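J.: predicted coordinates and the sequence they were generated for:
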Amino acid sequence: MAVPTVRLNSGHSMPQIGLGVWQASPDEAVPAVVWAIEAGYRHIDTAALYANEAQVGEAIRRSGVPRDQIFVTTKLWNSDQGYSQALAAFDASLKALGLDYVDLYLLHAPVVGKRADSWRALEKLHREGKARSIGVSNFGVHHLKEMESYATIPPAVNQIEITPYLQRHDIVEYCNAKGIVIQAYSPLTQGNKLSDPRLVAIADKHGKTTAQVLIRWGIEKGFVTLPKSVKRDRLIANKDVFDFALDARDLALLDQFEEGLVVGWDPTVWD
């Protein structure tokens, strides 16, 4: 089944499920991305920090699927922020990927004193067509409000850690009001909550796995979700979430799971 897309404020569309390749080694990344594309994924999320951009690009070429049918995201790492540094880092990422453009380029985190200049560089890349959409990652509401003072192009996306256990209502409300799409990373809580009996009960009700319920929750909320796996059966299962829906009772129960669980880092609280 084809993955639905969401419309970005840049005018481009992004598949609602993507394969995240964080912590995928170079040896793991190529087969994982090839398997994902074979399974129908059309959205791959990498970053300079992940050190697997070259392998992502290789896998895309190996897949045989036309480039314009695959949505590719990469990110500007913190040590490369600043105007000229960002432009150079983007060129390095594009060369590693072996692509002519990326579909989405993100500031990986809100680096103090650098984000305005970095965003100016991203706007230049966008105007030149090298980054078809631009956005941010790990930005809190105060960072997003600050952007209004320097951004001439609004971010299309804010990629943050978000799950039923970390719902970030303030960021979601702000982004929804401003037309910024939320991308959810670590949507499976890095495995920390997959055995939660409450979650197991919902999964059993639908004949699905707890991972599939967590992914479906993000879909129901209108997020783009980025489950990561390098195992073929799991990445196929992670996409198999469009033949069921969570009902109002399920969603009400999941809304009660909030506990402020951060399983990664949390730059949304940085100055």
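T.: Yep, it's here.
J.: could you use CA atoms for every contact and neighbour count after this?
T.: OK.
J.: quick one: contacts for N78?
T.: L107, H108, A109, V111 (CA atoms under 8 Å, 6 or more residues apart in numbering).
J.: of those, which is the most crowded?
T.: Among those, L107 has the most neighbours (other CA atoms under 10 Å), with 28 neighbours.
J.: ok, that residue touching G135?
T.: Yes. L107 lies in contact with G135 (CA atoms under 8 Å); the separation is 6.6 Å.
J.: any idea how far the closest residue in space to W77 that isn't next to it in sequence is from A248?
T.: The spatial neighbour of W77 that comes closest, neighbours along the chain excluded (CA to CA, 6 or more residues apart in numbering), is H108 at 5.5 Å. In this structure, H108 and A248 are 34 Å apart, going by CA to CA, to the nearest Å.
J.: now the helices: where do they sit in the stretch 101-250 of the chain?
T.: 115-127, 141-147, 169-178, 197-206, 210-220, 232-239, 248-254 (DSSP state H, counting those that start in this stretch).
J.: take the one below as the second:
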Amino acid sequence: MTNFDLDTRVKLNDGHEMPQMGLGVWQVDNHTAKASVQMAVKNGYRMIDTAKQYGNETGVGAGIKASLVDNGLHRDDLFVTTKVFNGDQGYQTTIAGVKGSLQRLQLDYVDLLLIHWPVDHKYKDTWRALEALQKEGLTKSIGISNFDIPRLQDLLTDATIKPAINQMEFNPIDQQKELRQFMQTHDIRLEAWSPLGGGAALNNAEILKLADKYGKSAAQIILRWDIQHDVITIPKSSHEKRIIENSQIGDFELSSEDMQIIDDLDQAKASLWYDDFPWHNPQSKMGDSVKVWPDSPEKI
């Protein structure tokens, strides 16, 4: 049986380890982010994933600070990830932007720093900045997010440090099979964003049958599938019951036949909307900015 609990860690190509499951906080305002982090850490989570673009680094930082005190933990007990905002990409602007993220998070360093998206003509300079930030000790590991094979190949031609992670959309409907195979040959770990796949996966008839078979929720079936594929996963929830439920996947294992049932659900749909961002297509209608929430970070 593939053993799993919230203390389960995976080794990265730089020698560092990270929890295999953590909490995602995309589309969560600062107040909710603070509360979600506190609930997650209280219930055993040790990894938190945020980004400048989410607009909630302040709330996440406040939640981390409170959680360390509330649970008698030290900073190095938690694994914290943030990401370089597209508007900050470039060498000097990335360094300045990351230092701003650290201030909002109230941290001296993050455990993992990712390039959020491969901004045209800038991501190589951004990567050089991440290499420098790692050497300076402001991040332990560095990686990327939303890089397809051509962009990842391009980055690798000049990188002196190989990305440890590529964080991609990964769920039963979108399984990134070709990219996963490419990453495996380069010893780059896959971390799944949107691991539950929304209604298309959670309401899928085959997954619901498996949920009934194993006496688990559809979300637990999907997250267990992630774990058995050796994928790092960061399900998002702001409800304590679901935060706890998401982690309760260590007491069963999907059979190889049932793993194949989910593998066969892949629709190979495109999740990398490069043409929808202004940094790639000036005519784009999709905005590319830091989210603005109704709650004021100054009140966190």
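T.: Sure, I can see it. Source: prediction; values computed, not measured.
J.: show me what the residue nearest to W77 of the first structure aligns to in the second structure.
T.: By TM-score structural alignment, H108 of the first structure lines up with H116 in the second structure.
J.: still on that earlier bit, turn the contacts of N78 of the first structure into JSON lines, including distance to W77 of the first structure.
T.: Shown next, in JSON lines, are those (distance: CA to CA, whole Å):
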{"residue": "L107", "distance to W77 of the first structure": "7"}
{"residue": "H108", "distance to W77 of the first structure": "6"}
{"residue": "A109", "distance to W77 of the first structure": "8"}
{"residue": "V111", "distance to W77 of the first structure": "10"}
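J.: tell me which residues touch L97 of the first structure, please.
T.: By CA under 8 Å, 6+ apart, the residues touching L97 of the first structure are E53, A54, Q55, V56, G57, E58.
J.: what helix or strand is the aligned residue in the second structure for the second one on?
T.: Superposed on the second structure with TM-score structural alignment, A54 of the first structure falls opposite T58. Assignment of secondary structure by DSSP states H and E places T58 of the second structure within helix 57-70.
J.: run through who's touching that helix.
T.: Contacts of helix 57-70 of the second structure (CA under 8 Å, 6+ apart): 29-38, 41-42, 50-51, 73-75, 101, 104-107, 297, 300.
J.: now it, how far from the centre of its chain.
T.: 18 Å (CA atoms, centre = their mean, to the nearest Å).
J.: equivalent range in the first structure for the next helix or strand after that helix?
T.: Helices and strands here follow DSSP H and E; after helix 57-70 of the second structure, the next one along the chain is strand 79-84. Using TM-score structural alignment, strand 79-84 of the second structure corresponds to residues 71-76 of the first structure.
J.: N30 of the second structure contacts K52, doesn't it?
T.: No. Here N30 of the second structure does not reach K52: they are 11.8 Å apart, not a contact under CA under 8 Å.
J.: more neighbours: which of the two?
T.: Taking other CA under 10 Å, N30 of the second structure and K52 do not tie; N30 has more neighbours (28 against 23).
J.: which non-adjacent residue is nearest the more buried one?
T.: Nearest one to N30 of the second structure, counting by CA to CA, 6+ apart, is G59 at 4.1 Å.
J.: and the one you found, how many neighbours?
T.: Applying other CA under 10 Å, we find 27 residues neighbouring G59 of the second structure.
J.: how about A96 of the first structure?
T.: Count around A96 of the first structure with other CA under 10 Å applied: 18.
J.: what does it correspond to in the second structure?
T.: Using TM-score structural alignment, A96 of the first structure pairs with R104 in the second structure.
J.: what comes up buried for the helix or strand encompassing that match?
T.: Assigned by DSSP H and E, R104 of the second structure belongs to helix 91-105. Along helix 91-105 of the second structure, these residues count as buried under the neighbour rule (16 or more other CA atoms under 10 Å): Y91, T93, T94, I95, G97, V98, K99, S101, L102, R104, L105.
J.: also stretch 105-122 of the first structure?
T.: Neighbour counts over stretch 105-122 of the first structure (16+ other CA under 10 Å) mark 105-111, 114-122 as buried.
J.: for that stretch, how far is the first residue from the last?
T.: 7 Å.
J.: report the distance from that stretch to the chain centre.
T.: 17 Å.
J.: got it, and stretch 231-239 of the first structure?
T.: 17 Å.
J.: do stretch 206-226 of the second structure as well
T.: Distance, centroid of stretch 206-226 of the second structure to centroid of chain: 22 Å (CA atoms, centre = their mean).
J.: in the first structure, what residues pair with that stretch?
T.: So stretch 206-226 of the second structure is aligned with residues 198-218, judged by TM-score structural alignment.
J.: okay, buried residues for the matching stretch please.
T.: Buried residues in stretch 198-218 of the first structure (16+ other CA under 10 Å): 199-200, 202-203, 208-218.
J.: pick out the most distant pair among those.
T.: Farthest pair in those (CA to CA) is V200 and G218. Separation: 16.9 Å.
J.: follow-up on the earlier one: need the contacts of L97 of the first structure in TSV with distance to I182 of the first structure, can you?
T.: Formatted as TSV, these follow (distance: CA to CA, whole Å):
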residue	distance to I182 of the first structure
E53	23
A54	26
Q55	26
V56	23
G57	25
E58	28
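J.: tell me the one among the residues you listed nearest to K228 of the first structure.
T.: V56 (13.7 Å).
J.: how many residues are close by that closest one?
T.: V56 of the first structure: 26 neighbours (other CA under 10 Å).
J.: quick check, N13 of the second structure in a helix?
T.: No. Going by DSSP: H, G, I helix; E, B strand; the rest coil, the assignment for N13 of the second structure is coil, not a helix.
J.: now do the same contact list for the counterpart of it in the first structure.
T.: Using TM-score structural alignment, the equivalent of N13 of the second structure in the first structure is N9. Neighbour list for N9 of the first structure: A156, G179, I180 [criterion: CA under 8 Å, 6+ apart].
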